[in-house]
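Asks: quick one: sequence plus predicted model below, questions after.
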Amino acid sequence: MSRSWERKVRNNMNQLNKQRKKQGIQAVVPNAERSDIYKGRSFIGPILLLLIVAAYALLDGTAQASQSNLYWVTIGCYILLAVVMLIRRPYLKVGQDYVQTRKFTGDRRLRADEMKAINVQDGYIVIERHRGGNWVFARITNRYPTTLMAERLKSFAQQNQVPYNVK
């Protein structure tokens, strides 16, 4: 019964949002779908990649290699990868009962029951998992707003009974 009720609410919300969009009014977002997103900026990865490209170009810049088309394609691909890494901003999305972030292989979601603890210290936030590696969000490496994130994660931890440690 609850699934059919949720489906009815979702359908009515979609119809209401379509009407509001036609009228030029902002769409209504139900409470269950609200989430906070904290974006960072990745500088270290692209800079290291550009340094590798520069070293590759300087060390392997012999006359034969630099005249090959494949040599320039390789350098161009590394530069393109550095630009893509710079444009794709890392983020932490805190929902009602989950957190989500972007890893190198794609977006990853972690539910509250999969968390062991949330550890906060100056400039760092570590989300410990029961299985797998910890998620680390640092102000130095990825320019995250860690103070704002810590406040939101504190309320998230209280709401979902996840241990919250300040070091």
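Replies: Yes, it's here. Numbering: from 1, shown residues only.
Asks: use CA for all of it now, contacts and neighbours both
Replies: OK.
Asks: can you pull out the strands in this protein?
Replies: 36-39, 91-94, 98-103, 106-111, 115-121, 124-129, 135-138, 164-166 (DSSP state E).
Asks: closest to Asp60 out of those strands?
Replies: strand 98-103 (31.8 Å; Cα to Cα).
Asks: okay, angle between the closest one and strand 124-129 too, please.
Replies: Angle between the axes of strand 98-103 and strand 124-129 is 110 degrees (criterion: axes from the mean of the first three to the mean of the last three Cα atoms, to 10 degrees).
Asks: here's the one I want to compare it with:
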Amino acid sequence: MSRSWQRKVQKNQEQINKQRKKHGQGPLMSAKSGKAALDTFKGRSYLMPAFLLLFILFYVIVTINSDAFKQADTMFWVTIACYVVLACLFLLRRPYLSVGSDYVRTRRFAGDRNVYVSNIKAINTQKGYIVIEQHKGGNWVFSRVMNRYPIEPMATRLKAFAEQHGIPFTEK
């Protein structure tokens, strides 16, 4: 089906659903029904912000104790402010794992990445860790210690995902 036809169908569905809502009736079907629901598991990154704050503290101590430091140097304070902002960004930008119908998605440094079923070699779980092995590229490791992921619910959802698509799943 062409994209223009899909857009026309979606537009008509939205119009009909608006009319049905005015008359007190439920929608026929969702206009966005092509998208499957995602199961998303969010973590929290504490180690990278803590490392950056320790680095800032080290930088301040070394710079203030040196003889070459000028008290009126604004670039020093701009550098400190930039590192604090970077630490806040790492703290607020939560890592996640989303499991879709035929792919797994997570956030990496360069942005969101997907791994489709055809590229997943195996899924391994052990206490506190989940490893998604790929045919091409590096393995994805989700850790309770590093990013505070909810490992047990993730493992049960990934086990169902692996069984659905015939991917080897091992628990250690």
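Replies: Nice, I can see it. Just so it is clear, the model here is predicted, and its values are computed rather than measured.
Asks: would you reformat the strands of structure 1 as JSON lines and include distance to Met85 of structure 1 and mean neighbour count?
Replies: Converted to JSON lines, the strands of structure 1 look like this (distance: least, Cα to Cα, whole Å; neighbours: other Cα atoms under 10 Å):
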{"stretch": "strand 36-39", "distance to Met85 of structure 1": "14", "mean neighbour count": "15"}
{"stretch": "strand 91-94", "distance to Met85 of structure 1": "13", "mean neighbour count": "18"}
{"stretch": "strand 98-103", "distance to Met85 of structure 1": "11", "mean neighbour count": "16"}
{"stretch": "strand 106-111", "distance to Met85 of structure 1": "12", "mean neighbour count": "12"}
{"stretch": "strand 115-121", "distance to Met85 of structure 1": "26", "mean neighbour count": "19"}
{"stretch": "strand 124-129", "distance to Met85 of structure 1": "21", "mean neighbour count": "19"}
{"stretch": "strand 135-138", "distance to Met85 of structure 1": "17", "mean neighbour count": "17"}
{"stretch": "strand 164-166", "distance to Met85 of structure 1": "31", "mean neighbour count": "15"}
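Asks: using TSV, lay out those strands together with distance to Gly76 of structure 1.
Replies: Converted to TSV, the strands of structure 1 look like this (distance: least, Cα to Cα, whole Å):
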stretch	distance to Gly76 of structure 1
strand 36-39	28
strand 91-94	27
strand 98-103	24
strand 106-111	23
strand 115-121	40
strand 124-129	34
strand 135-138	30
strand 164-166	45
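Asks: out of these, which is closest to Pro145 of structure 1?
Replies: strand 36-39 (7.0 Å).
Asks: average offset of the closest one relative to structure 2?
Replies: Using mean Cα distance after the TM-score superposition for structure 1, strand 36-39 of structure 1 ends up 0.3 Å from its aligned counterpart in structure 2, as a mean over the superposed pairs.
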